[in-house]
Structures are given as structure tokens and as C-alpha cells.
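Student: need a structure here:
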Amino acid sequence: MPSHTSSSSYTSKNSNSDSGGKSQNRHRRHVRLEEQNNHYRRNYRPFTIPSSFYNIVHVHRFTSIDTISTLINHFESCYRYSIDTESDRLTNELSLIQVHSIPQHLPSFIVLVELNHLPASDTVLFEKIKLLFCFLFRLGNIIFSWGSMHTELAPVIHINLFTWPSLALVINLQDAFPGWYSRAQPFCKVCRPVQLSTTFMSSNSSCTCSNNSPYVNQGEKWSLQNAIRYTANLFLDKSATRRT
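Tutor: Sure thing, here's the model as predicted:
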């Protein structure tokens, strides 16, 4: 009969092998995305926003109360936001929540909440940060995301930084984009005469003789980088992302 030690050793080896395989897969994916990013950089003009249009604020244990109070005042009068998350390159765990306010008047705020460097939960600063999230996720707000925020924020719900599900309306633009993009494509030279000759044109009409998309399968999710590349012919630099 195999000993308990041998069984434990076998299990440990399997675990190490699985971990090593996942690490290698992440590394290969990172290299592939980096090469793709460099290719786009060489072939497209960059997507940029003037720095005067926004202010960047890092939120962590060393952020001052005055800074958080300024953000709270801004969030009180703002009702539109976009939100994104990033994971740590080494652990692949959620480490950053990025909130971009969309106010009626510029400048906006880009708030980078560093989850691995937050203050203790029993401090005044932590309570202030929680209040900031209360204003973010309050009823009546609209929050735009690229991907499911429920999936992306689930790993940090337990730290009680915010209440989930959100009272705000969260719109996943990634899900809505393929349908919009299909309808927005202009007719090509081949199908335009046919479409113009019809007496009735459906609101869902679009060019059907070409597939101007980087994805083979219809159900594949568009990356934000590809969405901007195909709609605006611009390059969204992803070299600074922390996700692997």
C-alpha cells in the first residue's frame, strides 16, 4: 500500500506542475499581447486625451483626507462614470480599480484605487474611501464598463469597501458593442446599389458581403483596443496594463 507521504508528494508535484503550467501560459499570453501592442503602435496613430481634461488621483493608505474630501465633493455632483479594473502581473489577483468621472464640465477625475495598499478598515481614511464608493454606486448614476463588473469586482466584495450589487445602472459596453458596430458599418460598393434599390430598408441593415472584424467567431468578446482600432483607426496603448 502506498504511504501517505508518497501520496502527499505526488499531490504536491501535480499542484506544482499545474501552477507552473498556468504561469507559462500567462507568460506566453503576455508576450503575445506585447508583440501585438507593438505592432499596432507602428501602424496606427495613438489615441490620446489632452492632460488638461483630467486629474489623476491615487487612493491608498497615504492619501490625505483633504484629497478624498475633494473627490467626494466632485462625486456628489457627478452622475456618469466609467470603471475598469486591473490585476497584479505576478499574482493575477485584482489590485486596482480605476474610476473615471464624466462630469458636465471638465476637468474630470481619474481615480486609481490601489487595493493592496488601502488603510486599515478601522481608520477615518477608510471610511472616507467607502463614502466615495457610496456616491459612485448610488441610485441614479450610470456607470459604463467594458466587461462584467460583477465578475471583475467579485474578488474584493468581502473587504466591505462598497455594497454590491450596485444601485447605479451599470452598462456593459462590451456586450452592446458588436450589435452597434454591425449596424454602424457603411455599405460597401458591392451591396450599396442593391440596398438603395429597395423601397424598404430595415433599421438593422448593414453590409453583409464583408466581415470587417478581427474575430472569427461571432460570440467572441471585443477588446477595447480593437474596438477603438476598428472604429476610430487609432491605437490604444496597453503597454502599461498590469493584467497578464
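Student: make it CA atoms for all contacts and neighbour counts henceforth
Tutor: OK.
Student: So for the top helix by length along the chain, what gets flagged as buried?
Tutor: Assignment by DSSP state H gives helix 4-43 as the longest helix of the chain. For helix 4-43, a neighbour-count test (16 or more other CA atoms under 10 Å) marks 23, 26, 37, 40, 41 as buried.
Student: Let me know whether the second one touches residue 244 as I believe.
Tutor: Pointing back at residue 26 there. Yes. Contact between residue 26 and residue 244 holds when scored by CA atoms under 8 Å: they sit 5.9 Å apart.
Student: just curious, which of the buried residues of helix 4-43 is nearest to residue 52?
Tutor: residue 41 (23.6 Å; CA to CA).
Student: wait, isn't that closest one in contact with residue 237?
Tutor: Yes. Applying CA under 8 Å, one finds residue 41 in contact with residue 237, separated by 7.4 Å.
Student: Residue 144 sits in which helix or strand?
Tutor: strand 142-145 (DSSP states H and E).
Student: middle-most residue in this protein, spatially?
Tutor: residue 84 (3.7 Å; CA atoms, centre = their mean).
Student: I'd like the structure of this one too, to check against the first:
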Amino acid sequence: MSFIVKPSQLRDPAKPPTDLAARSLKNWYKNTNKQLQNYDYQLNYPPFYVPDVCYQVFHIHRYISLEQLQTIIAHIKSCRSFSIDMESDRYTHELALIQIHTIPSQLPGIVILLELFHLPLVDTILFQQIYSLVQLIFYSALNYINLQRRFKPWIERTLPHSEECKSEHINSQPYRCDCIPHIGTKETWSLQKAVRYACNQFLDKSYTKSRWKKLLDPLYSTLPSPTLNNMTYYAIYDVLAVSYLRRPVLESWDLDQLKEATVASLLTVPLFTFGELEDISDDDINGTEQTSTLNLIHEPQIADELIIHADDLNLLSDEPTVLPSIPTQLLLTKVKSHSRRSIQSRTKRNKTRNSTRRLFRYRHAIRRDLYHKFPMFMVKMILKKLNIQFVHVTRDVNELLIVIKNKHLREQYEETIPMNYFDRDHYIHAKQLLK
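Tutor: The predicted model follows:
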């Protein structure tokens, strides 16, 4: 899956806005170049793809059940390697989402989306379980490996040079060339370029700057379905791409090895690695030395989210180091509140937002004839008995509008709800059942 961008939606670098300050104009050019590069890669390379059977997705927030948390914790105890990414909100720049991909010995792994603005209250059992889960991953006895120093020399010595490049620079070291980006410089690689040059695939970065403070779980989110699907896809694949490149870099594979490798071999830890390690126990968490590999980010970089620091390729240092307790502190820190808007400002904002939502409210609606005495509470009761997952029901003169969340469900329910299900005879029958 990738987000199709129309040419008409692309910015033209030759036509920048005239009312921007110097710093804003610089950011505008930077984002425009990223957009054009994203579009160019989209046209010329197949999308980066990991089969759904290779991972399960869990959203961690105040609505998750204790049973689901226990399932995740049991899985984490069997893993030694994790890839971690973070996203900050587009407007507030506050850390809002932590993505964690477990790398087990056998698939499927788990992709955890920890939604920091939607956690339960600190004094609840549910929060304590989430806190324990985070401790399992970030406990202080872990050693972690920095791939950042390794990725750049690995990709630069692995990628083949053109014949012209070889002949021109054969005796000049170090040197710069056009066929491999960043060579001969201290510039770091973006995750998108890493996937493009190492895998010849396209990793879409269209949704890098998004409202990550919004709830992403499709069961509870209020975001429009297309936006929600795209943001969730982006969050999942951003952390999967990190895991995908882990073994080639650490084990110094060549490009042929990477090309011939299976997804299972790239997203798992070889069994021999586990033979050298003991199982994680409570004693280990409390302070026993443990040799493990954790690909961790230190802090979100919104302005440089495409740069492979620790937050993109999870490229960390090789020396045994005590991990910072950033995620634990984040869980216990009260989120800063916004400054209060004026009543007029809130009214204007709500009116604009409601007008936009109203345009799409009846996009997936089912229409049925409606007897004029049929009350809405009775309609909703009947729909619930039929297991119809509706978003909204309303009367439109002599018709009933049943708003469904998506096209697939609407097509399914069209056959489930008879055309005359809300006529006079059914009204009388339903009224008798309520007596």
C-alpha cells in the first residue's frame, strides 16, 4: 500500500509563496524537495511490502484489555531484539506515538503502537500493566548496538559504482561521487533512501508530519477512514523497515544476499543467538547483567524525521550502555495542556470542522423507506439486533438514512437489510414486541 499523489498536488519549487519569512521559506523548499523525491521514488520503484502474516498489530491505550496486555508481555519475554521508532505531533511537536517491533525467533512478531496521549490514569491497574510492559523493553540491564556508524560504511562499500565513477576516482580516497549519495561526506542516510538503495523499493514518507496525537485504533478513532488507514500504515512500515535492514547491516551482507533473503530470515533472530542467552526473569529486570540487542531511539526529530538517527534506523552505539528511562518518564509525565481559546475562536473552529465532516457524513449511506411513526430509538434497536455497525441514523423526509463507516460494510449490509424493513407492518410488529 502506498499513498497515491497526483501531479497537481505537488509543489513547484519555481513558485514559492511570496509571503514567507526567510526561515519559513527555507523549510518550504526543504519539504518541497522531499515531496518531489517521494513522488519520483513512487513512480520508479515497487512499494516496500511485508506480508500481514509476518506481524500482528496492537494499539496500547486506555481501552486495551488486560488479557491483550498479558499476551503482549508473554511475547516480549521471549524476544531479545526490538526496533523502535517515535513520532511527534505535527503542530505541538510533542512526542505522541512510540512504535515497537519485536524480533522473535519465529514469526509472527508484534508491532506495538503506544499512544501516549490516550493512556489510562496512573493509579489504575491497566496503567501499571502498561508500565510493566515498557520496563520489559527498556530495562536498565540491556546493552544496545549503534548501527549508525555501521550503516553508512556498509551501504557505501556494498553499493556498486558505475564504470566512469571507478575510473575517475580509483586513486582518490576519500572521494565524492554522484552514483552513491552522501559518500565522502558526513551526511546521514534517510530511511527512505536506505530502503531505496539497499532494497530497490519505495518506502512512502507522505504522512511523516501528521496529527499523531489522534487515537489510531480503528475501533475508537474519529479520524476519517482514509486518513486513519494511511497513518497506521505509515507508523507500522516505518518501524518494520528498520527491522528489515537490521541483519544485512550487522552481519555485513552483500546486496545479493539481501535480495535472496526471505522476509522470515530478515524479521527474526537466528536460533543460535538465543542459545547464548538466558530467559528474561524478574531478577534480570531488577539488575542482572544481560547481553541483548535493542534498537532504540533517544528523542524524536520532527525537523529531521527522514534522517537516520536513532529514531529512524535505530542506529545506536556498540558499547554496553545503560538505557535512558525516557519512555518510563513519558508515561508518568502529565501532558501539557493547550492555552485556552476564546469562545469566538472555539466556535469558529468547531463550525469549520463540522462543515468539513458534514461533507463526508453520508458518503456510505443506505436508504430505506421509513414509516412516519417509526421512532429513531426503535430503528437503532432493530439495527443492533441485526448486528449492523452503523455510524449514524437519521430521517430524510420519508426515508431512513443509515450511515456506514466504509464501502465494504455498506455493500454487505445492503443485502442484510430488506427494503421494507421499516414500513407500517414492521412498525406495528416492533411496537408489540416492546409492550
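Student: what range in the second structure matches the strand holding residue 144 of the first structure?
Tutor: Under TM-score structural alignment, strand 142-145 of the first structure has no counterpart anywhere in the second structure.
Student: where along the first structure do the helices fall?
Tutor: Going by DSSP H, the first structure shows helices at 4-43, 65-76, 124-136, 149-153, 173-184, 192-197, 224-232.
Student: looking at the ones you listed, which is closest to residue 209 of the first structure?
Tutor: Closest among those, using CA to CA: helix 192-197, at 10.4 Å.
Student: Can you list the buried residues in the closest one?
Tutor: By neighbour count on 16+ other CA under 10 Å, the buried set for helix 192-197 of the first structure is residue 195.
Student: So which residues of the second structure form strands?
Tutor: Using DSSP state E, the strands of the second structure run over 55-60, 81-88, 95-103, 109-115, 293-295, 365-369, 390-396, 399-404.
Student: How about stretch 209-216 of the first structure, which residues are buried there?
Tutor: Here stretch 209-216 of the first structure shows no buried residue, counting by 16+ other CA under 10 Å.
Student: any idea how far that stretch is from the chain center?
Tutor: 23 Å (CA atoms, centre = their mean, to the nearest Å).
Student: got it, and stretch 215-233 of the first structure?
Tutor: For stretch 215-233 of the first structure, the distance to the chain centre is 14 Å (CA atoms, centre = their mean).
Student: in the first structure, what residues pair with stretch 394-403 of the second structure?
Tutor: Under TM-score structural alignment, the alignment places stretch 394-403 of the second structure onto no residue of the first structure.
Student: quick one: buried residues of that stretch?
Tutor: 395, 399, 400, 401, 402, 403.
Student: Now for the residues you listed: which two are most distant?
Tutor: Using CA to CA, these span at most 12.7 Å, a distance reached by 399 and 403.
Student: Pretty sure residue 120 of the second structure sits against residue 127.
Tutor: Yes. The pair residue 120 of the second structure and residue 127 qualifies as a contact (CA under 8 Å) at a distance of 5.6 Å.
Student: Find residues that contact each of those two.
Tutor: residue 62 (CA atoms under 8 Å, 6 or more residues apart in numbering).
Student: quick one, what contacts residue 58 of the second structure?
Tutor: 110, 111, 112, 113.
Student: can you check residue 188 of the first structure too?
Tutor: residue 207.
Student: same check, this time on residue 30 of the first structure
Tutor: Counting by CA under 8 Å, 6+ apart, residue 30 of the first structure has contacts residue 244.
Student: give me the number of residues near the closest residue to residue 266 of the second structure other than its chain neighbours?
Tutor: Leaving aside its sequence neighbours, residue 266 of the second structure sits nearest to residue 244 (CA to CA, 6 or more residues apart in numbering; 5.5 Å). Using other CA atoms under 10 Å, residue 244 of the second structure has 23 neighbouring residues.
Student: top of the contacts of residue 58 of the second structure by neighbour count?
Tutor: Most surrounded of those: other CA under 10 Å gives residue 111, at 25 neighbours.
Student: Give the equivalent position in the first structure for residue 201 of the second structure.
Tutor: Using TM-score structural alignment, residue 201 of the second structure pairs with residue 234 in the first structure.
Student: That match contacts residue 42, correct?
Tutor: No. Under the criterion of CA under 8 Å, residue 234 of the first structure makes no contact with residue 42, lying 11.1 Å away.
Student: Switch the helices of the first structure over to CSV; also include distance to residue 212 of the first structure.
Tutor: Output for the helices of the first structure, formatted as CSV (distance: least, CA to CA, whole Å):
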stretch, distance to residue 212 of the first structure
helix 4-43, 17
helix 65-76, 39
helix 124-136, 37
helix 149-153, 28
helix 173-184, 9
helix 192-197, 16
helix 224-232, 8
